[in-house]
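**Student:** Sequence and predicted model, in that order:
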Amino acid sequence: MAKRLNEENSIADVLKEFIQTNNLQKGMDKIDVREAWKKLMGNGVLNYTTEIVLKNETLYVGLSSAVLKEELSYGKEKIVNMLNEELGKSIIRNIIFR
């Protein structure tokens, strides 16, 4: 049976407990990474982004423009650092542009 929480817990605490109890953190990280990409890259890059997938600390980004793919590949390390900073933790170690 689930652990009974006292009445004074905040909703944030209850949600954190629920995520930990049900092992949902990896799924939440995938959603957070997509949102961080959208926020940091802006509309110019988003128009050419076809997919964003996080697998085992590697972010796979599908791009429909070869020129943009080449341009972004020069700044992989900076993009990784910016995304991890936005997320508040080190989730991404590598980016592969497809």
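**Tutor:** Arrived safely, thanks for sending. This is a predicted model, so every value here is computed, not measured.
**Student:** can we go C-alpha only for contacts and neighbour counts from here?
**Tutor:** OK.
**Student:** buried stuff in the helix or strand containing Lys16?
**Tutor:** Taking DSSP states H and E as the criterion, Lys16 maps to helix 11-21. Within helix 11-21, no residue is scored as buried using 16 or more other CA atoms under 10 Å.
**Student:** And for that helix, what's in contact with it?
**Tutor:** Residues outside helix 11-21 that contact it (CA atoms under 8 Å, 6 or more residues apart in numbering) are Leu5, Gln25.
**Student:** What are the buried residues along whichever helix or strand comes after it?
**Tutor:** Next helix or strand after helix 11-21 toward the C-terminus (DSSP H and E): helix 25-46. Buried residues in helix 25-46, defined by neighbour count with 16+ other CA under 10 Å: Asp29, Lys30, Val33, Arg34, Ala36, Trp37, Val45.
**Student:** Run the angle between the next helix or strand after helix 25-46 and helix 25-46 for me.
**Tutor:** Remark: after helix 25-46, the chain's next helix or strand is strand 49-55, criterion DSSP H and E. Here strand 49-55 runs at an angle of 160 degrees relative to helix 25-46 (axes from the mean of the first three to the mean of the last three CA atoms, to 10 degrees).
**Student:** want to compare, so here's the second one:
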Amino acid sequence: MAKRNNSILNIQDALKDFVESNKLEKGLNKVNVRDAWVKLMGNGVNNYTTTVDLKNETLYVQLSSSALREELSYGKDKIIKLLNEELGKDIIKKIVLR
């Protein structure tokens, strides 16, 4: 029979330990980045966004409008800063707009 751990642990610490022990942080970061993109960019940009994918420290965003892609390319640094602030940690170092 498994030994029961009687120490009291709050739910936040328990979930954090679970995520770290099962190596789920990369997957959660991908989901959190997509959610942050939708929240920060608004409906105008999201209507033209086809995919948002995080690989390593690079965010790949595919857009269906070349004019919007050009416009967003001027503010890449600001977008990176806003997304990292929303996520609460430095996950994104570079953005590639396609």
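**Tutor:** Cool, the structure landed. Quick caveat: nothing in here was measured; it's all calculated off a predicted structure.
**Student:** Any idea what the TM-score is?
**Tutor:** The TM-score (TM-score structural alignment, normalised by the length of the first structure) is 0.92; 97 aligned residues with a CA RMSD of 1.8 Å.
**Student:** Which single one of the buried residues of helix 25-46 of the first structure is nearest to Glu51 of the first structure?
**Tutor:** Arg34 (9.2 Å; CA to CA).
**Student:** Is that closest one in contact with Ile52, as I believe?
**Tutor:** Yes: between Arg34 of the first structure and Ile52 there is a contact at 6.3 Å, judged by CA atoms under 8 Å.
**Student:** ends of stretch 44-63 of the first structure, how far apart?
**Tutor:** With CA to CA, to the nearest Å applied, stretch 44-63 of the first structure spans 12 Å between its terminal residues.
**Student:** Pick out the residue nearest the middle of the first structure.
**Tutor:** When CA atoms, centre = their mean is applied to the first structure, the residue found nearest the centroid is Val33 (1.1 Å).
**Student:** how close does the nearest residue to Arg93 of the first structure once chain neighbours are set aside sit to Leu46 of the first structure?
**Tutor:** For Arg93 of the first structure, ignoring the flanking residues on the chain, the nearest one in space by CA to CA, 6 or more residues apart in numbering is Glu57 at 5.5 Å. For Glu57 of the first structure, the distance to Leu46 of the first structure equals 21 Å [CA to CA].
**Student:** now do Lys69 of the first structure
**Tutor:** For Lys69 of the first structure relative to Leu46 of the first structure (CA to CA), the value is 12 Å.
**Student:** and what of Leu72 of the first structure?
**Tutor:** From Leu72 of the first structure to Leu46 of the first structure the distance is 13 Å (CA to CA).
**Student:** and what of Asn94 of the first structure?
**Tutor:** Shown here: Asn94 of the first structure relative to Leu46 of the first structure, a distance of 19 Å by CA to CA.
**Student:** hang on, the earlier thing: ok, now which ones touch the residue nearest to the centre of the first structure?
**Tutor:** Contacts of Val33 of the first structure were listed using CA under 8 Å, 6+ apart, and they are Leu54, Leu83, Leu87.
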